[in-house]
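1. From the sequence below, what's the structure:
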Amino acid sequence: MISVLYVDDEGDLCELGKLFLEQSGEMSVDTCTSAKEALASPAFSSYDAIISDYLMPEMDGIEFLQAVRADHGSIPFILFTGRGREEVVIAAINHGVDFYLQKGGDPSSQFAELAHKVRGAVERRRAEEALGESEQRQNDIINFLPDATFAIDRSGTVIAWNRAIEEMTGVSAPDMLGKGDYEYALPFYGTRQKILIDLIFEPDEVIATRYSHIIHEKDRLIAETSHPRPKGQLVILSGTASPLYNRQGEVVGAIESIRDITRLRQAEEDAHHARKDWEIIFRAIGHPAIIMDPESRIIDANDAALRATKMSLDDLTGKRCYEAFQTGSAAQSPATCLLEKVKRSKEPVTVEEDMEILGGIFHVSCTPVFTKGGQLRKVILIAMDITEQRKA
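-> Here you go, the predicted model:
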């Protein structure tokens, strides 16, 4: 049901209009003979549309329209008047009238056209409100994304600039929204230039001139870039850019999320160096040392272990510890491997063992390594030759 307020100083015409407009059952019409009286009504803002005459005492239709636009926004307003002067039409358009309809002719046809104008104006406003609400929801979602995010329209004008990107760049949304000409690149690079959001449909060879680690996931583009901060420190940014589509599937803009991954890449580099350092130390240990998985399979061995077993790393890898270091029936028994004791105790185990295959008596320590969840991940075994000590 569309609620309508019909304002005309001719009371009889108001009642006639009410009768015609309510015939279809689509509209509920209230009438009033004074624009000032209408504005004073507590129910005024609840109407879906306003129909107004032009020439009325105290306040004419244009003045009424101005007051409505000033205090009630975009409520649909149809000027229905017997005055067809050009200056009235221009004034109505300039002040935001939705439709202008001249009185005269067959009342049935005239009010049918008026009803059509009311329906059109109300439907348009409801569609605009729905679109506005949808856009607001989208903006709210973008605004609360944890990653720095912005969006542009087809012309390159910034249409979204969220809180996270305000914090990252120091540029507020009011200062960036509505800006074009690659303004969004300035906080990152200090110059106006194309960035990832502008390169979505470019070939990889073009993207690679500015970005690395390029990944395409359907129409989503992921890449990394680095540049120096003002104080000279290098910052590494990861960007994810995608086109924006309307309901017809047409590209209407693009959106990009940016994450500062400098610390992540530094941590990865530190971890890489730590692994390399560990590998150097492991290889250089003067005693045979091996690393086993939870199933007793050897996954690595140091140089001393290769010399002691007279085997290559390829030959030793994949063997179970008892197969590599025991002889006879013991080489077939998992129970002879210290790993079984470690599994039961979940603590380091140390034994003294006469290892025939290595030709001596060894002090063997077996140290478990667990995941954060407490699962056994691997075991490090080190065998120290104490044969000479025992002979003494």
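2. use CA for all of it now, contacts and neighbours both
-> Will do.
3. what's the first-to-last distance across stretch 206-217?
-> End-to-end distance for stretch 206-217, by Cα to Cα, to the nearest Å: 17 Å.
4. Report the central residue of the protein.
-> Centroid-nearest residue in the chain, with Cα atoms, centre = their mean: residue 145, separated by 5.6 Å.
5. which SS class is it?
-> Assigned by DSSP: H, G, I helix; E, B strand; the rest coil, the conformation of residue 145 is coil.
6. right, and it touches residue 164 too?
-> Yes: at 7.4 Å, residue 145 and residue 164 qualify as touching, with contact defined as Cα atoms under 8 Å.
7. quick revisit: give the contact list for the residue nearest to the centre of the chain.
-> Residue 145 makes contact with 162, 164, according to Cα atoms under 8 Å, 6 or more residues apart in numbering.
8. ok, now how distant is it from residue 257?
-> Here the criterion is Cα to Cα. By it, residue 145 lies 9 Å from residue 257.
9. next up, for comparison:
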Amino acid sequence: MASDLRGSRSGQRDVSVLHVDDDRSVLDLTAAFLDSELDSVSVATTTNPEEALDRLSGERFDCVISDYDMPGLDGLELFEAIREEHPLVPFVLYTGKGSEEIASRAVNAGVTGYFQKGGPDQQRRLANRIEQAAAEYRTKIEADRYSTVLRALEYPIYVVDETGVFSYVNDPFLEMTGYDRGEIVGSGTDIIKGDEAVATAERKLGEILSSEGPDTAQFGVDIVPKDGDPIPCRDHMGVLPYEGEEFRGSVGILRDISDEKRRETELERRTRAMEKAPIGIVLVDPNREDDPITYVNDRFLGMTGYDREEAIGRNCRFLQGPETRADPVAELRGAIEEGESTTVELRNYRKDGEMFWNQVTISPIRDESGEIDRWIGFQKDVTEYKRRERELGRQNDRLERFAEIVSHDLRSPMSVAEGRIELPKGRIDDGSGELDAALDALGRMETIVEDTLTLARQGHTVGEREVVSLEAAAEASWRTSDTADATLETDADVEIYADGDRLRTLLQNLFMNAARHAGPAATVRLGAIDGGFYVADDGPGIPEEKREAIFEPGHTTAETGTGFGLTIVREIVEAHGWEITVTESEGGGARFDVVGIEKAA
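-> Model prediction:
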């Protein structure tokens, strides 16, 4: 049988109605009346209930009108079939065969409305019920759609009615707060907010409702869960649609910003640390033209004399000047091209034109993808260090010249004096021993000169370090040491990194010190320990209160000592970056421990 669609109007979306009746004249009359009575309606008609079911499977209708007495399916049977597939679609039974039994069955089945066919008044009641039912149906559809969306969203969502009571919350909201839905819905917002937070929300809501206010508001709020500490959140609030003065409530989305707060706190802490750092710090953006400075700390400003506004946005080369050498600048550029860290020393210039030495270290800061997002530069004024370095160099030069003078101009006349005494000594019977005493004095002077030269030439640095056998170095040092009849025992089959010549000098002085104070028949022992070695003897030892003083220049208790031997030992130890301590040996003598030594693999 034929069916058609009637009554479409432009403008608002039509109320879409499907009318089923086996009487074509009733269909036409009802369609015409609905078209004239309702503002916007479209009516599809069919005389076949089975066709109506097919139409519902492929089209959307806001309401179904059906006769009761029809061939194939009666009206209530059609209603049951429709409800199985489309339970929310309104269904109005509009029949000419009215009876209390049919009406009772229809109401009990759950139809939306029941009307008997009649004149204009009855048709008008039908039209009003259709319009009302269609509006309710659309509201249910929208509510179901939005409810589905809200349930699917990961963010906590709430709806508060016009009285300030929760009317809806989604599952993420319940997970955040720790409450059951029954505990939240029907409760005031103060169940999860403090007084200040409630007041803030009310103030923001008032701004939205004002005629000149925004459509939505975003603000920070602490959500107080059922258990645990408050959760910092950002509340995105809006109002529910309403007409006239009838405010219906508000809706909001909460976003947990705990991680954001922690990041902000950490950033503030790092920024404060950078601001108070004792070295200059700059950040450079390599993704902008000419790699401009985006941040400088207070120390940088103090070093250079520039204001923050004068430095931000400029390339770091503005600190360069006439005396800036090209090599370190090229090294910086090469490191930037390779994306690597480096350190150079540059002649830079302050705002007033004064030159200063700047030790610059640059390092890349990479983002999560590994791309360089920023360059950080650490700048340290080393002008005073460079001045001291130059002065130390001049002092070392003068010391070296002095050593040459002592070595040549003092030792030469001493050798002449020694020879002059030796010549007559063989011809003169000097029973008083004065010539021998003079020779001893000259010998002591020679020893003092040797020790002084050794001490002067040790300095505070060492030459290139190499792998040295500790045991071999000890044996070589023992052979060239004046140790009388003392005995050396070694248990140091290890290899270390050291300046070999300086290490042998160190061992010589420790061996001679042991032999000198422990006696001619002393036993000296060299052994390896964790991180170094020790030299011990079986002599009388060194009292604890005198152990620090023995390293001072000129300190000696031996008649033939110069007091420089252990001073030389300490200089060599410190030049290597090692440490030396004095304790008592197992035999009651002195023990020197040298630690902090890197062993060779």
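10. mind checking how far the residue nearest to the centre of structure 1 is from residue 160 of structure 1?
-> Using Cα to Cα, we find residue 145 of structure 1 at a distance of 12 Å from residue 160 of structure 1.
11. same question, residue 93 of structure 1
-> Separation of residue 93 of structure 1 from residue 160 of structure 1 (Cα to Cα) stands at 31 Å.
12. Repeat that for residue 359 of structure 1.
-> 74 Å.
13. just the helices in the stretch 101-250 of structure 2 please.
-> Secondary structure of the stretch 101-250 of structure 2 by DSSP state H, counting those that start in this stretch: the helices cover 120-152, 171-177, 181-184, 195-209.
14. can you pull out the strands in the stretch 501-601 of structure 2?
-> Secondary structure of the stretch 501-601 of structure 2 (DSSP state E, counting those that start in this stretch): strands at 523-529, 532-537, 579-584, 590-595.
15. in structure 1, what residues pair with the last one?
-> Right, the one you point to is strand 590-595 of structure 2. Using TM-score structural alignment, none of the residues of structure 1 align to strand 590-595 of structure 2.
16. how about that strand: buried residues?
-> Of the residues in strand 590-595 of structure 2, 590, 591, 592, 593, 594, 595 count as buried by neighbour count, 16 or more other Cα atoms under 10 Å.
17. Residue 93 and residue 160 of structure 1 - which one has more neighbours?
-> residue 160 (22 against 14; other Cα atoms under 10 Å).
18. just checking, what residue in structure 2 corresponds to that one?
-> Under the alignment by TM-score structural alignment, residue 160 of structure 1 pairs with residue 168 in structure 2.
19. Residue 223 of structure 2 versus its match, what's the distance?
-> Here the criterion is Cα to Cα. By it, residue 168 of structure 2 lies 17 Å from residue 223 of structure 2.
20. swap in residue 158 of structure 2?
-> Using Cα to Cα, residue 158 of structure 2 is found at 13 Å from residue 223 of structure 2.
21. Residue 123 of structure 2 now?
-> Residue 123 of structure 2 is 55 Å from residue 223 of structure 2, by Cα to Cα.
22. What of residue 67 of structure 2?
-> Applying Cα to Cα, the value for residue 67 of structure 2 to residue 223 of structure 2 is 56 Å.
23. Please say which of the two ends up with more neighbours.
-> Remark: of residue 67 of structure 2 and residue 223, residue 67 carries more neighbours, 26 against 23, as counted by other Cα under 10 Å.
24. Identify the residue spatially nearest to that one, adjacent ones excluded.
-> Nearest non-adjacent residue to residue 67 of structure 2, counting by Cα to Cα, 6 or more residues apart in numbering: residue 95, 4.6 Å away.
25. That neighbour contacts residue 66, doesn't it?
-> Yes: counting by Cα under 8 Å, residue 66 is a contact partner of residue 95 of structure 2 at 7.4 Å.
26. out of these two, which sits in the more crowded spot?
-> Between residue 95 of structure 2 and residue 66, counting by other Cα under 10 Å, residue 66 is the more crowded of the two (26 against 21).
27. For the counterpart of residue 147 of structure 1 in structure 2, grab the count of nearby residues.
-> Counting by TM-score structural alignment, residue 147 of structure 1 lines up with residue 155 in structure 2. Residues lying near residue 155 of structure 2 (other Cα under 10 Å) number 17.
28. Then residue 342 of structure 2?
-> For residue 342 of structure 2, the neighbour count with other Cα under 10 Å is 16.
29. Tell me how far it lies from residue 327 of structure 2.
-> 13 Å.
30. And residue 126 of structure 2, by the same measure?
-> Taking Cα to Cα, one finds residue 126 of structure 2 at 95 Å from residue 327 of structure 2.
31. likewise residue 348 of structure 2?
-> Per Cα to Cα, residue 348 of structure 2 is found 14 Å from residue 327 of structure 2.
32. Kindly report the same for residue 364 of structure 2.
-> To residue 327 of structure 2, residue 364 of structure 2 is 21 Å away according to Cα to Cα.
33. okay, these two: which has more neighbours?
-> Applying other Cα under 10 Å to residue 364 of structure 2 and residue 327 shows that residue 364 carries more neighbours, namely 20 against 12.
34. That one pairs with which position in structure 1?
-> Aligned against structure 1 by TM-score structural alignment, residue 364 of structure 2 finds its counterpart in residue 368.
35. wait, residue 340 of structure 1 sits on residue 334?
-> Yes: Residue 340 of structure 1 is within contact range of residue 334, at 7.5 Å (criterion: Cα under 8 Å).
36. List the buried residues of stretch 218-235 of structure 2.
-> Of all the residues in stretch 218-235 of structure 2, those buried under the rule 16+ other Cα under 10 Å are 220, 221, 222, 223, 224, 225, 230, 231, 232, 233, 234, 235.
37. ends of that stretch, how far apart?
-> First-to-last distance for stretch 218-235 of structure 2 - Cα to Cα - comes to 5 Å.
38. for stretch 71-91 of structure 1, same thing?
-> Terminal residues of stretch 71-91 of structure 1 lie 18 Å apart, using Cα to Cα.
39. As a check, name the ranges of all strands in the stretch 201-350 of structure 1.
-> With strands called from DSSP E, counting those that start in this stretch, the stretch 201-350 of structure 1 shows them at 212-217, 220-228, 234-245, 251-260, 289-292, 298-301, 349-355.
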